[in-house]
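*Asks:* 3D model of this:
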Amino acid sequence: MSLLNLRLQELHNKLHAKEITVTDLVDESYKRIAAVDHKVRAFLKLDEENARKAAKALDEHSGEGHPRGLLFGLPIGVKDNIVTEGVTTTCASQFLSNYNPIYDATVVSKLKEAEAISVGKLNMDEFAMGGSGENSSFYPTHNPWNLEYVPGGSSSGSAAAVAAGEVYFSLGSDTGGSIRQPAAYCGIVGMKPTYGLVSRYGLVAFASSLDQIGPLTKNVEDSAYLLQAIAGHDPKDSTSLNTEIPDYISALTGDVRGLRIAVPKEYLGQGIDPKVKDAVLTALKVLEGLGAVVEEVSLPHSEYAVAAYYLLASSEASSNLARFDGVRYGVRADNPKNLLDVYLKSRSEGFGNEVKRRIMLGTYALSSGYYDAYYLKAQKVRTLIKRDFEQVFEKYDVVIGPTAPTTAFRIGSQTEDPLTMYLNDILTIPVNLAGIPAISVPCGFSDGLPVGLQIIGKALDESTILRVAHAYEQHTDFHKQRPQL
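*Replies:* Purely as a prediction, here's the structure:
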């Protein structure tokens, strides 16, 4: 068995007893990457020299007194829109193919403080715009469960690398489901924290009011440990919440007796694959058997979430990506005639089709004469969606449903149909619009592909969704199953 398949506590004990070294763990990660990543294509850039130096340094000083956290020495992958000092950060775009950051994102600094080791940068949809991993300007990532299928997106490499056993865990970003949907497709755990709980400093912005960094892990316990390490106030991020961070590990009690679960009828209605629905209903029966109370509710404005999201996210993208002009950031086009031509040619050559599509949509929604009709109306719908959740949470502890309406689809099957592609996020988008936390955990398989269960909680109540997810996980073994590459 690979060392990276052991439970976190087991690895920590082995490191503490000097049965293994950090170098052994890093070796294991790079051996696995060498063996399978030519099939999976999860990584864009490996940082092997720095990773091995860091491992050696940790091994040399491992007996020098200061207590080691449970993340000590563990190999981690970082999504390529999270900046890393001295390591190319491209957002999977040709536009940033030459961008070498001079600082670390706050989450990367926190992981270094926890003495985890970054082994490389992970593939993604360009500028996090996509739900399949196919919009990377370098190459698409493949689903480890079936290489002919997508791994989901935009955190495609982050999910696939964990599922394929290439890293112990990874960081992704979630704007409309970009952690939870690929986690569901790849049969792992993916968590989107409350907006502002984890610093966005150093995350290349797509939609600033929606983006949130979070963990992708093999199980719920690891998710709690990783969230504990990266959560917290950051004065460098004006949207960071100055709130006390609870002990997420202590929430993993396995006890859900008396817990009230809301199941929105809109989340199990038309458009949901029957096999996905069956897996979710079976999961709810497991939680009922543990003493939870399950009742049907309505989130009536959910049907407008996709339309509102794509107007708001595209509008923010149009604004955020204006800085990429061939002058301040990114690759500049050759032989421009004048300054306007620099902008035009650099952006035309640097951005892919999906990024251009969203910039155009956002620019239109923000333009004079259309702002009130589109952008302002979408903001009002966002408020209604948030109120729907607030009303449900007055009576219930969590909301549960599928993470995605279907399992993963074949690579290339939806690339010519962006509207169908957008609808794959119909169940995850409302969470981002409301700014609340949610987690996806494996709850079954359909035709050999994983199904994800989404557990949604109140703002800043990550402890409860972790408790529910962990209790469910302890009574199933879906999270233990690994793809055979």
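
*Asks:* alpha carbons only for contacts and neighbour counts from here, please
*Replies:* Noted.

*Asks:* Only the buried residues of stretch 438-455, if you could.
*Replies:* 438-446, 449-455 (16 or more other CA atoms under 10 Å).

*Asks:* Could you give the secondary structure assignment for the residue of the chain most remote from its centre?
*Replies:* Largest separation from the mean C-alpha position in the chain: K337, at 41.2 Å (CA atoms, centre = their mean). Counting by DSSP: H, G, I helix; E, B strand; the rest coil, the backbone at K337 sits in coil.

*Asks:* I'd like the distance between it and V331.
*Replies:* Counting by CA to CA, to the nearest Å, the gap from K337 to V331 is 16 Å.

*Asks:* how about this one, so we can line them up?
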Amino acid sequence: MSDLNKLGLAEARDALRKGEVTSVELTESCLKAIDDADALNAFVHKTPEIALERAKAADERIKAGDAPSMCGLPIGIKDLFCTKGVPSQAASKILEGFKPEYESTVSQQLADAGAVMLGKLNMDEFAMGSSNETSVYGNAVSPWRRGNDDAQLTPGGSSGGSASAVAADLCLAATGTDTGGSIRQPAAFTGITGIKPTYGRCSRWGIVAFASSLDQAGPMTKNVRDAAIMLEAMCGHDPKDSTSAELAVPNFEAMLTGDIKGKKIGIPKEYRMDGMPAEIEKLWAEGAEMLKAAGAEIVDISLPHTKYALPAYYVIAPAEASSNLARYDGVRYGRRAQLAQGDGITEMYEKTRAEGFGHEVQRRVMVGTYVLSAGFYDAYYNRARKVRTLIKKDFEDVFAAGIDAILTPATPSASFGLGEMTDADPVQMYLNDVFTVTVNLAGLPGVSVPAGLDKQGLPLGLQLIGRPWDEGDLLNTAYALESAAGFVAKPGKWW
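*Replies:* Below is the predicted model of the structure:
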């Protein structure tokens, strides 16, 4: 079999079980693809020795007949996950040289399931960004191009390296994290599938924190079946994470029947934004028709507090970030600035943080510190928390009325060029999260499924939002949508 790196998780798993291919062969194919794709800047710490060692162990395990679904499958790990003995920088200068002495729960669970780590993936610094342009490693680049245009496009953010690597077949799948859309937006931009599970479904232990009440890990894969396989391996209760849910993890793959007859799919009127491109509007309408043709009932619904979601998110997330990032002080780990004669501890903090944090992280830390300060705490932070409660209640009311899932666009546009949305107006960049942040504020599961191409040949995704803890049902609806959309486009290889 040639081009083994182009397989998905399910196909590769089945080939491994039949003895048609070994994990070492799969891994070598991916390692070669990674070495040939430096132009994408997706993998920032390559770990070929670890990968081949794990692949050999996986082959032994498969031979012995004791192999879970992920065993022997080569994947990439976002740089936000701590990986023992391997640089884990969260794409920030301030964590330069940090090699954890421990493994994050999610990456450990994947390793225990026999998955093969190929290396660490590029991302926005501390997961703050929607275009992967805030990384200390430089921009991750999308494998997609607009027609015959050579302009480099963003793979989305913050999990841009993960999206780029999966779309370009550098790995079979990758881990991502999602605080306001950081799995679903890059998945939509690159024509892959990404699911953010319910808050508490995956452990956050060992994942560098951005906004603790919003962050959630999830898989980024080539299709919905692969997302179901990988999500099952990533989930589970973890006593080390106080927000981790003590719930059994179902066999998500077994729930993919494609049968959605009688399901009620909500279409929220508030997601019809002014200035939404006609292509997105059309795709959304087509998605609803596809689900209707598969036997679902389409219902118009209202989520009245949607318009307050973005402002509430951009108060809560920076507030939590400013608290979480206070630990990076140049004392305990990571980088410390060079100090001048006579500098004290205050100067050390100031210089270390000024050098170590990039502009976007500095901006959000300052916003967060401001909204938490004594004079503004009630006016901003407490008010945003109240709005969050109202947004959550909107969803609870809709689900209580019998809606099974909600269909929305995943992004307000297709991928844009790197450098096209510069620092001049950060709000323009923040608007990329307009369809995704409500899901994090309400702690719900959301999945992005590729559903079509725009007129320039770039992928567009649709988002499905599910009931809490109902990832299996949500994935099944996504599976029906994926089957109907029949999206098979791949980027042409230019790198």
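
*Asks:* Superposed, what's their TM-score?
*Replies:* Here the TM-score for the pair of chains, by TM-score structural alignment, normalised by the length of the first structure, is 0.97; 482 aligned residues with a CA RMSD of 1.2 Å.

*Asks:* picking up where we left off before, from the buried residues of stretch 438-455 of the first structure, which two are the most distant?
*Replies:* Spanning the widest gap among these are A438 and S446, at 22.5 Å by CA to CA.

*Asks:* Contacts only, for S298 of the first structure.
*Replies:* By CA atoms under 8 Å, 6 or more residues apart in numbering, the contact set of S298 of the first structure is 263-266.

*Asks:* can you tell me which residue is nearest the centre of the first structure?
*Replies:* Against the mean C-alpha coordinate of the first structure, by CA atoms, centre = their mean, the closest residue is I179 at 2.2 Å.

*Asks:* Enumerate every residue touching A217 of the second structure.
*Replies:* By CA under 8 Å, 6+ apart, the contact set of A217 of the second structure is 175-178, 196-197, 202-204.

*Asks:* rerun at 6 Å
*Replies:* Residues in contact with A217 of the second structure (CA atoms under 6 Å, 6 or more residues apart in numbering) are 176-177.

*Asks:* I believe it is in a strand; please confirm or correct that.
*Replies:* Yes. Looking at A217 of the second structure with three-state DSSP, it is inside a strand.

*Asks:* So what does it match up with in the first structure?
*Replies:* The alignment partner of A217 of the second structure in the first structure, by TM-score structural alignment, is I213.

*Asks:* Repeat that for T243 of the second structure.
*Replies:* Alignment note: T243 of the second structure maps to T239 in the first structure; criterion TM-score structural alignment.

*Asks:* Assign that match to helix, strand or coil.
*Replies:* Following three-state DSSP, T239 of the first structure is assigned to coil.

*Asks:* What is the neighbour count of it?
*Replies:* Using other CA atoms under 10 Å, T239 of the first structure has 18 neighbouring residues.

*Asks:* ranges for the helices of the stretch 51-200 of the second structure?
*Replies:* Per DSSP state H, counting those that start in this stretch, the stretch 51-200 of the second structure carries helices over the ranges 105-112, 160-167, 184-190.

*Asks:* now swap in the stretch 201-350 of the second structure and tell me
*Replies:* All helices of the stretch 201-350 of the second structure, identified by DSSP H, counting those that start in this stretch, fall at 224-234, 278-293, 309-324, 345-356.

*Asks:* which of those is buried the deepest?
*Replies:* Comparing the helices of the stretch 201-350 of the second structure by mean neighbour count (mean count of other CA atoms under 10 Å), helix 224-234 comes out on top with a mean of 25.

*Asks:* compared with the first structure, how much does it deviate?
*Replies:* Taking mean CA distance after the TM-score superposition for the first structure, the mean distance separating helix 224-234 of the second structure from the aligned residues in the first structure is 0.5 Å.

*Asks:* Now tell me what touches that helix from outside.
*Replies:* 9-10, 106, 219, 221, 252-253, 479.

*Asks:* Now, the residues you listed that are in strands?
*Replies:* Among the contacts of helix 224-234 of the second structure, the members found in strands (DSSP state E) are 219, 221.

*Asks:* Among the contacts of helix 224-234 of the second structure, which pair sits farthest apart?
*Replies:* Farthest apart among the contacts of helix 224-234 of the second structure - using CA to CA - are V106 and Y479, which lie 24.2 Å from each other.

*Asks:* Just want to know which of the two has more residues nearby.
*Replies:* Under the criterion of other CA under 10 Å, the comparison of V106 of the second structure against Y479 puts V106 first, with 27 against 23.
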